[in-house]
Each structure stands twice: as C-alpha cells, then as structure tokens.
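Colleague: Here you go, sequence then predicted model.
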Amino acid sequence: MNDTDLGPEPAIVLVRPQMGENIGAAARAMLNFGMSRMRIVAPRDGWPNPKAVAMASGAGRVLDGAGLFDDLDAAVGDCDYVFATTARSRGLTKPVLSPERAMQQARALQAEGKKVAILFGPERAGLENDDVARANAIISVPVNPEFASLNLAQCVLLTAYEWRRHSSDVVPEVMEMAKTDWAKAGEVAALADHYEARLDEAGFFFPPEKAPGMKTTLRNMWTRMVLTRSDVQILHGVLRQLLRRKD
C-alpha cells in the first residue's frame, strides 16, 4: 500500500535514506508518538528492505504503508506545505522554526485541511540545497553547535514528539493518587488544630505577642502543602506517637 493520500497528520518524508536500519528506527520513532505516514524517496539500498523490517520491531505497519517515490517532487507533489529539517545554514531566505513552533504550525495547517510534509535528509550529509529549496520553511533543532549531527531516527523522533505533544489529548501534568484522595479543607483544618494545640501545650508559640502570627504562618503552611487524606492521617499519627513516647 502506498501512502499517496495524507490523513490527519504530516507525512514523514525520508529523502534518499542510506541504511535500512535507520528507516526501521524512524518508523519506530513515528509510531511511538502516533504517526504512521511515511514516504521514502530513492532509498540507496532499494525497497522493501529486510533490515528496516527487523529494526522496526513492532512498527512494521508504518513500513507496510510507506509510499515509495523516485524523486522528491513526486513525494511532495500533493502537499500544501513542506518543512525541511536541517542543522546548518543554507543561505536561503526562508522561515527557520524550532521543532515546537513548526509542529504548532503543522497542526494549524492540518486543522484547515492542508496536507503537510516534513523532509529528512540522508544520514551522511542531510538534505541538499535543492531539496531545501522545495520546502516552505526550515525546522532547525537547537543542538550543541560543536556537535550538531543527529541520527536520522533521532531527528524524526524529536519532530514526532513535538507533534504528539501539541495534540489535544496530551495532558501536561497528572497526579497519580495511589489509592487516596485529596484531603478536604475540614480535614486539613483539623490537622492544623491538632498541631497547634499540642505545640501550644509545649510552649512553642513564644513570646506571646508573636503567637498569633506564628499560628497563621503554620496554618498557611498546611494549606500550601496540598495534602492527601493519607498524608493527613500519617501526620496525625506522627504527632500522637511523639506525644505517647514523651509520656
């Protein structure tokens, strides 16, 4: 099956890739982040490639659906917008975007029904200027300038990660509750009362004129901690045990 009709994601276009292993690794990187549209332009070792299949390791469906093209013009002929990935200056007047910004733009284009492609060059030297000239914009990864070389699959993975990161179903942060719930305000207040009473008995709030401010600071600390019910129970238990041992 050839990928000649883009779906709701960009096409990853490998331009003259040299090693089947890197094609397979790129397929794995794509599928890791929910991408499956691969196009291959004039692979050095021909296609299909058994080394690519072996390296894909579970991502064979990406290779099965990959489109094979003789030249770049044919590979991107149906696309509305093309990005080219490169780590070096090309002397061409084009927008240069970070992977994050580029994938934000790609999502906006896809939402408008546009077909988007992302070009990745051969392992040895990357895309040629003639390849980059066919793109609308450049994606440049902010790598160490003293060692800017990225493996083909690494570059694909970075781009696919940014594509996935900007999807609507990726939550930036979650909290695993580990079989507990957040403590309610009343439970936190009861904990604060417990500690305040015991600390008062121990003479902690001294001198007397500073006691109100110290109590307010302590109570603010409890609410700022965002405690779970399990936390509250443990902290009650800690104080009880300390007092029991003192007695």
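Modeller: It's in. Residues are numbered from 1 along each chain as shown.

Colleague: hey, let's count contacts and neighbours off CA atoms from now on
Modeller: Fine.

Colleague: What number of residues are in the vicinity of Glu146?
Modeller: 6 (other C-alpha atoms under 10 Å).

Colleague: Does it fall in a helix, a strand, or a coil region?
Modeller: Under the three-state scheme (DSSP: H, G, I helix; E, B strand; the rest coil), Glu146 adopts coil.

Colleague: That one and Asn129, how far apart?
Modeller: Going from Glu146 to Asn129 by C-alpha to C-alpha, to the nearest Å gives 22 Å.

Colleague: Could you do Leu97 as well?
Modeller: Look at Leu97 and Asn129: by C-alpha to C-alpha, they are 17 Å apart.

Colleague: Who has more neighbours out of the two?
Modeller: For Leu97 versus Asn129, neighbours defined as other C-alpha under 10 Å are more numerous around Leu97 (18 against 12).

Colleague: ok, that one touching Ser140?
Modeller: Yes - shown here, Leu97 and Ser140 form a contact pair, counting by C-alpha atoms under 8 Å, at 6.1 Å.

Colleague: In this structure, mark out all the helices, start to finish.
Modeller: 20-32, 50-56, 60-64, 72-76, 99-111, 129-132, 152-165, 185-201, 211-224, 229-246 (DSSP state H).

Colleague: Of those, which is nearest Pro10?
Modeller: Counting by C-alpha to C-alpha, Pro10 lies closest to helix 99-111 out of these; the figure is 7.4 Å.

Colleague: Alongside the first one, take a look at this:
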Amino acid sequence: MQDRSPPVVILVRPQMGENIGAAARAMLNFGLTQMRLVEPRDGWPNPKAVAMASGAAGRVLDRARVYPTLADAMAGITFALATTARGRELSKPVFTPATAMDAARAHDGQSAIIFGPERAGLENGDVARANAIVTVPVNPDFPSLNLAQAVLLMGYEWGRRTLPPEPAPHARKADAELLADRIEIERLGDHYQDRLAEAGFFFPETKAESMRLNLRNMWSRLTLTRGDVRILHGVLRQLTRR
C-alpha cells in the first residue's frame, strides 16, 4: 500500500525562533515539509528561525503558514495527534510515537501532529481538539523534551518506514576499497606460503602440513580489501628482496 501524505506539523505558540528553525531541520530530515504556526511569540517571519534552519530546511519555513488559533490551523486536517505528557484526564487514546505514526498511516485523510510551546506544552483546550494523545516514554524523573527533539522523534517514527534503511552511497567506491574476492585471498596465501617455505618456516616436516593449513585458515578469516591485498604483497616482496 502506498504511504499516506506526511503529517502536517503544527507548532502552537512557539516561543523562540531558534526552536522553530531547529524543528524545520528535524522535519526535513524525515521528509516532513508542511509546517503550520499558531501565534508565534516573536512574530513571523523570524530571522533567528531562518538562521537555525540552515540551508535546505529553509524551504520548510518558506512554506510555513501562520494562524491566529489552533482551530484555524486545523483546516483540512482529519486526524490530529497532540504531543503531551499531560491531559490524560481527557477521554482519548494514548499512543507512543511509533503507534501514533502507525495510526496516521492507517488514516484515510490528512493527519497532523500538534506540539505545544517550549515552557509548558499544550494546554488542555489544545489537547481537546486532537483525536488522540502522543506521550513519549521517557525517564519520569526528567520528562522534559526540547521542541525540536520532540519533532525529531515523531519525524523519525514516520520516516523510518518510508526512507531507505541505510544511507545511499555518495560515490562509487574506489577499486582499492572493494573487498578482495576469494581468488585474491588465495593468491596472497600462496605468495606467503612460498616465501615462508623458502625461509624454512615450515619445520619440522612432521608439522609442516598442519602449519600450512592453519595459515590458510587464518587468511580465509580475514576481511581484506583489494588495497589491503596489494599492500601485503608489497610488504612481502620488500622483506624478501635481499
């Protein structure tokens, strides 16, 4: 099944431009690009937010829309999640970030994640407008999360199923960085075995075969690149040149 549209991120009464910019960076890390702001304390646009967003994440801020109330910011949203450690007295489902994003994917419509102001978080009146609550299971002795950290956690849970599991390589590996194949390892072992035999290493004769077998087994256990193999050949040639 094709993934739903990424959730909208709604920041309610954010207090510092730096945190809005950091939240934009966290969003773009995981493919979230729609930001809505409700009553940003220091107005909008905010140069400190732009400075913190740094580079590509600035486009998230360029597209951000400002609303006078959370109710207005919910236009077009059909499933909303309120991130809070409070508000459990309200009769709502309570999710972890992972299960919340599963619910957002399963919903046939536009979802949103609502984050409160840095100092006190969402008020109960804000939480009441959401379909469900998201609570991060953190150390109960220190449950406070920075706004950008909270956005990052939710973004990660959304993006981990849609983004590549490993970073894409930036460039093709050089030949020296490629793993040596078994033939290259075999030839390296032959080279060392021949030179060691010439030096009288395999002595006494009764133990020679066992010594060769152990050395061959040692080479096979090593993970070597083609560059490593060339260096080891060169080392042996230099040592035996005289």
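Modeller: Sure thing, it's come through. Since the model is a prediction, treat every value here as computed from it, not as a measurement.

Colleague: Any idea what the TM-score comes out to?
Modeller: Once superposed, chain against chain, the TM-score is 0.74 (TM-score structural alignment, normalised by the length of structure 2); 233 aligned residues with a C-alpha RMSD of 3.5 Å.

Colleague: Now do the same contact list for the residue nearest the centre of structure 2.
Modeller: Centrality entry for structure 2: nearest residue to the mean C-alpha point is Tyr156, 6.5 Å, by C-alpha atoms, centre = their mean. Contacts for Tyr156 of structure 2 (C-alpha atoms under 8 Å, 6 or more residues apart in numbering) come out as Phe30.

Colleague: how close does Glu166 of structure 2 get to Arg160 of structure 2?
Modeller: From Glu166 of structure 2 to Arg160 of structure 2 the distance is 10 Å (C-alpha to C-alpha).

Colleague: Looking at the two, which is more packed in?
Modeller: Arg160 (12 against 6).

Colleague: What sits closest to the equivalent of Ala23 of structure 2 over in structure 1 if chain neighbours are left out?
Modeller: By TM-score structural alignment, Ala23 of structure 2 lines up with Ala26 in structure 1. Leaving aside its sequence neighbours, Ala26 of structure 1 sits nearest to Ala153 (C-alpha to C-alpha, 6 or more residues apart in numbering; 4.3 Å).

Colleague: can you tell me which residue in structure 2 aligns to the one you found?
Modeller: Match for Ala153 of structure 1 (TM-score structural alignment): Ala148.

Colleague: so its match makes contact with Ala26?
Modeller: Yes - the criterion here is C-alpha under 8 Å, and Ala148 of structure 2 meets it with Ala26 at 6.5 Å.

Colleague: Among the two, which residue is more densely surrounded?
Modeller: With neighbours defined as other C-alpha under 10 Å, Ala148 of structure 2 and Ala26 compare such that Ala26 has more, 23 against 20.

Colleague: Contacts only, for the closest residue to the more buried one other than its chain neighbours.
Modeller: Sequence neighbours aside, Leu152 is the residue nearest to Ala26 of structure 2 in space, at 4.9 Å (criterion: C-alpha to C-alpha, 6+ apart). With contact taken as C-alpha under 8 Å, 6+ apart, Leu152 of structure 2 is in contact with Ala23, Ala26, Met27.

Colleague: Leu152 of structure 2 and Leu28 of structure 2, how far apart?
Modeller: Counting by C-alpha to C-alpha, the gap from Leu152 of structure 2 to Leu28 of structure 2 is 9 Å.

Colleague: now swap in Ile231 of structure 2 and tell me
Modeller: 43 Å.

Colleague: The two: which has the busier surroundings?
Modeller: Shown here are Ile231 of structure 2 and Leu28; by other C-alpha under 10 Å, Leu28 has more neighbours (20 against 12).

Colleague: didn't the more buried one look like it was pressed against Gly58?
Modeller: No - with contact defined as C-alpha under 8 Å, Leu28 of structure 2 does not count as touching Gly58 (9.5 Å).

Colleague: if we can go back for a sec, just the helices of structure 1: most buried one?
Modeller: helix 20-32 (a mean of 24; mean count of other C-alpha atoms under 10 Å).

Colleague: From the contact counts, what lies against that helix?
Modeller: helix 50-56, helix 60-64, helix 152-165 (3 or more C-alpha pairs under 8 Å, 6 or more residues apart in numbering; DSSP states H and E).

Colleague: if you set the cut-off to 7 Å instead, what comes out?
Modeller: Under the contact criterion of 3 or more C-alpha pairs under 7 Å, 6 or more residues apart in numbering; DSSP states H and E, helix 20-32 of structure 1 touches helix 50-56, helix 152-165.
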